[in-house]
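In: Following is a predicted model, sequence given first.
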Amino acid sequence: MLKREVNDDPDATNRRQQAARERAAREREQRIAAALAQLPRVEKVKKAQGKPAESARVSTTDAEAAVMKMADGGFWPALNAQLATDTASQVIVGVELTNSGSDLGQLVPMVEQLRERYKQTPQEMLVDGGFAKREAIEKLATSTTVYAPVQQPKNSTRDPHEPLPTDSEAVAAWRQRMGTEEAKTIYKERAATAECVNAIARNRGLQRFSVRGLDKARSVLLWYALVHNLMRMVELAPGLVGGLS
């Protein structure tokens, strides 16, 4: 076929290659323009964090991804995956994906997702310290008991579980609650559930997305959650699964 093409139209290969180069150049130009459009948003986030706007970085690989600091100290385009897990079964009950490099501000939207999905509000949420935003604890105080580590104070002589004069009633109650042995025992369940499910996801290869954009990456995450839950169903109810046809 190639020989026929050379005989019939010797310049066809060159035109095809040139078209591919031009297409690649257009796509790169579009990605750069999309990344620059995200820059004001990222600068705003940096300013809110008390960092200079000049530290804002955007990705020309995926404009909807955020350049985040990784465990190895490097900076790479990344997305922040959120999985809510039932502590009794290790079933994933909530899924979200954001381009925020911080977990602050993610707790309330997840609780709202669970409320909408299951028509009831979770009575308790076990989350790591990155989610422990005062506003979130205050907003959820009347519906959900939050178990999250209290940040260690700069003054090592101060008891971190002692309420501060500026604390609201809900935040003061959270500080005191996390200082009790009961709360410490409850919080240990997180290691066997959420952290375990996260580790399983990494071991199964869910460490990077091979697609661009939040919507496509979120779809991948949802598919993973479905497969994970099917495998949990096999573990929890093997007789039920065996009877399916």
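Out: Good, I have the coordinates.

In: drop to CA atoms for contacts and neighbour counts, all remaining ones
Out: Noted.

In: Now do the strands in this protein.
Out: 66-69, 75-78, 80-85, 92-98, 124-126, 145-147 (DSSP state E).

In: Identify whichever of those strands lies nearest to Asn198.
Out: strand 80-85 (8.0 Å; CA to CA).

In: also this one, for the comparison:
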Amino acid sequence: MSYGRMVSEEERLEAEIRSMLHKAATIDNLEDQKFGDRRGDELPDELANRQARLARNREAKAALEAEARQRAGEDSEPDTDPPGGDWIKPRRRQSKAGTPEAKAQRNFTDPDSRIMRSSNEDFLQAYNAQVAVDADSQVIVAATATNQAADAAHLISMVSQIESKVGEKPAELSADAGYFSEANVTWLLKQRIRPYIPPDKQRHGELRRVKSLRGPIPKQATLRDRMRRKLQIRRHAEPYQRREQSVKPVFGPILRNLAFRQFRLRGLPAVQGQQLLVCTVDNLLKLYGAKHVA
């Protein structure tokens, strides 16, 4: 529900509750006069429901206001670019400092979730599931779920999770365009990890249709330009194209065999636990299958 609707809904519910309380008190007095003073102090169902809705409305409204105040404080700080400089601080629209926009939204049943755009361009109340997969075995080596829609913000934490679980850093890393930023590429290079992350969204098989480039790279080329050129060269395009046989096939069995198409729990900690459980089951099935094949 939007913040503007929350404000009007709060006013409407308060007026209805006052009216119903007055009506209930009048009826109670009349019944006491007619039947005497007896137990009847339970609130009517319709009044109790409205009070519960009012409490949830106020809680969600307060949360949106707290987030707006926090953003206002962040926006007042000077902007600083991370390594690489390929980052622009988003300008958030607010009616005034510390006040949410009228269209700001919060889900009553699962406040941790966020509205996100799906692969088919629909908008859903959702979480962002993240996985990292070993290219050779298709075993999931890192996984989590977050309520941040952008993928690029998760790359460094996922690589750190890989290192903590596997015991070493990956030699190379392939990811889709959603994970590209000059800050991420710069960080991977400093970690001596070869990055294969296109700066532009790629259509299926698009890299295969590009002829290998020749000649020196222009001196004025940005890191984005260099990555774009790198992935147009055959020997670098092939590691990226391996994603079609490594990461993408992982999701099919999870959707088909485990019938896991949506999170069935609410709240970020519970969703993260379910994500880890599903990935663990998928890994166990792979290990079981590998043992019997061998």
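Out: Yep, it's here. This structure is a prediction, so every number in the text was calculated from the model and none was measured.

In: picking that back up, out of the strands of structure 1, the one nearest Asn7 of structure 1 is which?
Out: strand 75-78 (46.5 Å).

In: Other residues contacting stretch 111-121 of structure 1?
Out: The contact list for stretch 111-121 of structure 1 (CA atoms under 8 Å, 6 or more residues apart in numbering) reads Val93, Gly94, Pro122, Ser143, Thr144.

In: swap the cut-off to 7 Å and go again
Out: Outside stretch 111-121 of structure 1, the residues within contact range by CA atoms under 7 Å, 6 or more residues apart in numbering are Gly94, Ser143.

In: Where does that stretch end up in structure 2?
Out: Mapping stretch 111-121 of structure 1 onto structure 2 (TM-score structural alignment) gives residues 159-169.

In: Single out the most deeply packed of the strands of structure 1.
Out: Highest mean neighbour count among those (mean count of other CA atoms under 10 Å): strand 145-147, with a mean of 22.

In: And it against structure 2, how far off on average?
Out: Mean deviation of strand 145-147 of structure 1 relative to structure 2 after superposition (mean CA distance after the TM-score superposition for structure 1): 0.8 Å.

In: So what touches that strand?
Out: Contacts to strand 145-147 of structure 1, defined as CA under 7 Å, 6+ apart, come from residues Gln123, Glu124, Met125, Leu126, Val127, Ile137, Met178, Tyr187.

In: With stretch 267-286 of structure 2 instead?
Out: Asp110, Asp112, Val139, Ile140, Ala143, Thr144, Ala145, Thr146, Ile254, Phe263, Leu265.

In: The fourth one maps to what in structure 1?
Out: Structural alignment places Ile140 of structure 2 opposite Ile92 in structure 1 (criterion: TM-score structural alignment).

In: repeat for the last one
Out: Structural alignment places Leu265 of structure 2 opposite Val211 in structure 1 (criterion: TM-score structural alignment).

In: wait, what's in contact with that match?
Out: Counting by CA under 7 Å, 6+ apart, Val211 of structure 1 makes contact with Ala217.

In: any idea how far Asn198 of structure 1 is from it?
Out: According to CA to CA, to the nearest Å, Val211 of structure 1 stands 20 Å off from Asn198 of structure 1.

In: what do you get for Ile32 of structure 1?
Out: 33 Å.

In: Equivalent analysis for Thr180 of structure 1, please.
Out: 27 Å.

In: neighbour-wise, which of the two wins?
Out: More neighbours surround Asn198 than the other of Thr180 of structure 1 and Asn198, with 17 against 11 (other CA atoms under 10 Å).

In: What span of structure 1 is the longest helix that structure 2 contains aligned with?
Out: Secondary structure of structure 2 per DSSP state H: the longest helix is helix 3-35. Per TM-score structural alignment, helix 3-35 of structure 2 has no counterpart in structure 1.

In: Any buried residues in the helix ranked longest in structure 1, and which?
Out: Using DSSP H to assign secondary structure, the helix with the most residues in structure 1 is helix 12-48. For helix 12-48 of structure 1, the neighbour count (16 or more other CA atoms under 10 Å) marks Arg31, Ile32, Ala34, Ala35, Leu36, Gln38, Leu39, Val42, Glu43, Val45, Lys46 as buried.

In: And for the second one, nearest residue in space, chain neighbours not counted?
Out: Pointing back at Ile32 of structure 1 there. Counting by CA to CA, 6 or more residues apart in numbering, the nearest residue to Ile32 of structure 1 once its immediate chain neighbours are dropped is Thr60, at 5.2 Å.

In: Now do the same for the one you found: its match in structure 2.
Out: Under TM-score structural alignment, Thr60 of structure 1 pairs with Asn107 in structure 2.

In: can you tell me how far its match sits from Leu173 of structure 2?
Out: Counting by CA to CA, the gap from Asn107 of structure 2 to Leu173 of structure 2 is 36 Å.

In: Ala62 of structure 2 too?
Out: From Ala62 of structure 2 to Leu173 of structure 2 the distance is 42 Å (CA to CA).

In: Can you tell me the closest non-neighbouring residue to the residue nearest the centre of structure 1?
Out: Taking CA atoms, centre = their mean, the centroid of structure 1 lies closest to Ala81, which sits 2.2 Å from it. Nearest non-adjacent residue to Ala81 of structure 1, counting by CA to CA, 6+ apart: Leu97, 4.6 Å away.
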